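1. Sequence unavailable; structure follows:
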């Protein structure tokens, strides 16, 4: 059974975002599963906990919404299958943390009512749609099938503004079972107000900085045995970073040598620029020396916690 939480017709974007915080939506599924290229589970947790600032929809999301009707119309033109827009926010009755905001529904000759999902993609991502569907969209669609109980979904995509494709996805009970487990575990973290396992994302670093902003002077603790492997991992990564930083600088220096006085260089499909930039910066050192009172009046003191690993004495 499905519960209709709200009508999304003419709903303001910020209000829609507030509703999404009440559960896990289809586009959240790939984040919870750890395969999303743009967002980490910790960042998603911060969103659900209302700890991230409101963000306007980006250009890609904006145009995806604007072109949704066009994709829907073109799908019907090519397949003869009518699509009915769905302007509702749905909730699974069996698993209330699962939400769904469908682009539409349509009829399949064998499976009955199905989900319709409209997508747009840049030409650079055309290869991801060659005889396949990106994993994050497969998870999104299976999430919707879990919420609605439908047996399948059509997904249509406009690529680069001039290539149109569509595919049918059958319900995958094994994948849905995995989604139920992972999304259920994630939502327990939200309800308990405890973050999921931290990772290497900026969101994790931000969370730790805000959670532990200041150190207790001279305080010392014995870390668990698992810290040893993490130290090895950190030091090995530092060695690789130094190696790749040197390689990067060497390549940059040689390219600059090739450019000489020129500002722009062309090599195959790349454009290299070495451009003169003028900036005005406040000379704090001189200001402090010549006008110490004024410097002290406008100087801001900032604090942060410096992290390092070194051999014990």
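-> Here it is on my side, so go on. Fair warning: this is a prediction, and the values are worked out from it, not measured in the lab.

2. Please count neighbours and contacts with C-alpha atoms only from this point.
-> Fine.

3. Surely residue 121 touches residue 156?
-> No - using C-alpha atoms under 8 Å, residue 121 is not in contact with residue 156; the gap is 10.6 Å.

4. more crowded one of the two?
-> residue 156 (21 against 17; other C-alpha atoms under 10 Å).

5. The closest residue to the more buried one other than its chain neighbours: which element?
-> Once flanking residues are discounted, residue 156 sits nearest to residue 166: 4.1 Å by C-alpha to C-alpha, 6 or more residues apart in numbering. Counting by DSSP states H and E, the element that carries residue 166 is strand 163-170.

6. put this beside the first:
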């Protein structure tokens, strides 16, 4: 398990290269919900996602420890792919990224634009096998998307920054969970900086392996990639390293596709930004938790990314949900 000092060291290592993203809120949304929700805008991060933090930290550490490095490789459905490609390019290291064919087209295209070689394969299992084989070559180093200490520490810097930016303490911190790198780093940072705050995660109901792992105490695995708009949370299982953090969370929520679409529209409208469904789904988890509360609460949400391809955008906006104002009594909220 990583420690808070790992996150502090990661922040010192990467802060000159990443964006210090803002924390914002919507007074209108707070009025409607009767609670205060704050958003850490990692969709304004380099490569359009929080993944830049973990990728940057991991690539820099590899360069420091292995000066003779020849290439880095990674497996990802999108944002981690861009992060590793961008970070490797900054240090002049060749990169090969293995992606499933169902990955977001805009993310695959951006990964190539950062200078990486992209190899696309039909299944998540084929991608994982290919990257493992590539990493056996001399001088080639694998940067996993989440099950890696350097990646987890880098992702944790988003929460470290956010809690430092908050004028008043929050009652809870929430983030999405795919493989668990972000929520693991978020847990460590929050436990150190704001130990009284709850730390909770959200994932799509269609791919609820992490929540079932959390509930059972044993890592659960999916047989195939889940059918969900939350492409940043399509992992088949959490990692052994991230699971040790995940099992310490205060709660876990699964989110259906309809609320995911609803909040993708509403956050775009309220914040005037494109918000990935993987990020937007956290607001349904926030609402699930707020319904249980007897007094006003303050919640910090890490909005992880804003990279949306045309097909996903068409699905999100196929029907207008902006006629239904966010209300804790609504099933969509």
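-> Now that the structure is in, tell me what you want to look at. This is a predicted model, so every value here is computed, not measured.

7. Need the TM-score between these chains.
-> The TM-score (TM-score structural alignment, normalised by the length of structure 1) is 0.23; 124 aligned residues with a C-alpha RMSD of 6.5 Å.

8. re earlier: contacts only, for the residue nearest to residue 156 of structure 1.
-> 75, 154, 155, 156, 157 (C-alpha atoms under 8 Å, 6 or more residues apart in numbering).

9. Let me have the residues you listed in TSV, extended by distance to residue 287 of structure 1 and secondary structure.
-> TSV is the format used below for these (distance: C-alpha to C-alpha, whole Å; DSSP: H, G, I helix; E, B strand; the rest coil):
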residue	distance to residue 287 of structure 1	secondary structure
75	66	helix
154	66	strand
155	62	strand
156	62	strand
157	59	strand
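
10. Checking my notes, residue 76 of structure 1 in a helix, right?
-> Yes - using DSSP: H, G, I helix; E, B strand; the rest coil, the secondary structure at residue 76 of structure 1 is a helix.

11. That one and residue 83 touch, don't they?
-> Yes - the pair residue 76 of structure 1 / residue 83 is scored as a contact, 6.8 Å apart, by C-alpha under 8 Å.

12. neighbour count winner among the two?
-> residue 83 (20 against 13).

13. ok, now how distant is that one from residue 146 of structure 1?
-> 20 Å (C-alpha to C-alpha, to the nearest Å).

14. What of residue 59 of structure 1?
-> Counting by C-alpha to C-alpha - residue 59 of structure 1 and residue 146 of structure 1 are separated by 30 Å.

15. ok, these two, which is more surrounded?
-> residue 146 (25 against 9).

16. what residues are up against that one?
-> 92, 176.

17. that's a helix at it, yeah?
-> Yes - judged by three-state DSSP, residue 146 of structure 1 forms part of a helix.

18. for structure 1, longest strand please?
-> If each strand of structure 1 is counted by residues according to DSSP state E, the longest one is strand 112-121.

19. which stretches of the stretch 151-300 of structure 2 form strands?
-> Taking DSSP state E, counting those that start in this stretch to define them, one finds strands in the stretch 151-300 of structure 2 at 172-176, 198-204, 251-255, 298-303.

20. Out of the ones you listed, which gets nearest to residue 212 of structure 2?
-> Closest approach to residue 212 of structure 2 among those is made by strand 251-255 (9.2 Å; C-alpha to C-alpha).

21. now the angle from that closest one to strand 172-176?
-> If you take axes from the mean of the first three to the mean of the last three C-alpha atoms, to 10 degrees, strand 251-255 of structure 2 sits at 40 degrees to strand 172-176.

22. tell me what strand 251-255 of structure 2 is packed against?
-> strand 198-204, helix 209-216, helix 282-290 (3 or more C-alpha pairs under 8 Å, 6 or more residues apart in numbering; DSSP states H and E).

23. Only the buried residues of the biggest helix by length in structure 1, if you could.
-> As assigned by DSSP state H, the longest helix anywhere in structure 1 is helix 226-259. Of the residues in helix 226-259 of structure 1, 256, 259 count as buried by neighbour count, 16 or more other C-alpha atoms under 10 Å.

24. ok, residue 193 of structure 2 touching residue 163?
-> Yes - between residue 193 of structure 2 and residue 163 there is a contact at 7.4 Å, judged by C-alpha under 8 Å.

25. higher neighbour count, those two?
-> Using other C-alpha under 10 Å, the more surrounded residue of residue 193 of structure 2 and residue 163 is residue 163, with 21 against 15.

26. pretty sure the more buried one contacts residue 187?
-> No - counting by C-alpha under 8 Å, residue 163 of structure 2 does not reach residue 187; the two are 12.0 Å apart.

27. Next, the angle strand 112-121 makes with the strand holding residue 166 of structure 1.
-> Going by the same axes, to 10 degrees, strand 163-170 of structure 1 is angled at 140 degrees with respect to strand 112-121.

28. For strand 163-170 of structure 1, which residues meet the burial criterion?
-> 165, 166, 169.

29. do stretch 184-198 of structure 2 as well
-> Residues of stretch 184-198 of structure 2 classed as buried by neighbour count (16+ other C-alpha under 10 Å): 184, 185, 186, 187, 188, 189, 190, 194, 197, 198.

30. What is the nearest of the residues you listed to residue 151 of structure 2?
-> Nearest to residue 151 of structure 2 among these, with distances taken as C-alpha to C-alpha, is residue 185, at 8.9 Å.

31. In contact with the nearest residue to that closest one once chain neighbours are set aside: list those residues for me.
-> Leaving aside its sequence neighbours, residue 185 of structure 2 sits nearest to residue 156 (C-alpha to C-alpha, 6+ apart; 3.6 Å). Residue 156 of structure 2 makes contacts with 7, 182, 183, 184, 185, 186, 187, 188, 189, as judged by C-alpha under 8 Å, 6+ apart.

32. Equivalent analysis for residue 193 of structure 2, please.
-> Residue 193 of structure 2 sits next to 160, 163 when contact means C-alpha under 8 Å, 6+ apart.

33. ok, now how distant is it from residue 300 of structure 2?
-> Taking C-alpha to C-alpha, one finds residue 193 of structure 2 at 14 Å from residue 300 of structure 2.

34. And residue 190 of structure 2, by the same measure?
-> With C-alpha to C-alpha as the criterion, residue 190 of structure 2 and residue 300 of structure 2 are 11 Å apart.

35. cool, residue 79 of structure 2 as well?
-> 22 Å.

36. ok, those two, which is more surrounded?
-> It is residue 79, of residue 79 of structure 2 and residue 300, that has more neighbours when counted by other C-alpha under 10 Å, with 29 against 26.

37. Could you take the contacts of residue 166 of structure 1 and lay them out as CSV, with extra columns for distance to residue 100 of structure 1?
-> Converted to CSV, the contacts of residue 166 of structure 1 look like this (distance: C-alpha to C-alpha, whole Å):
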residue, distance to residue 100 of structure 1
75, 21
154, 15
155, 15
156, 18
157, 19
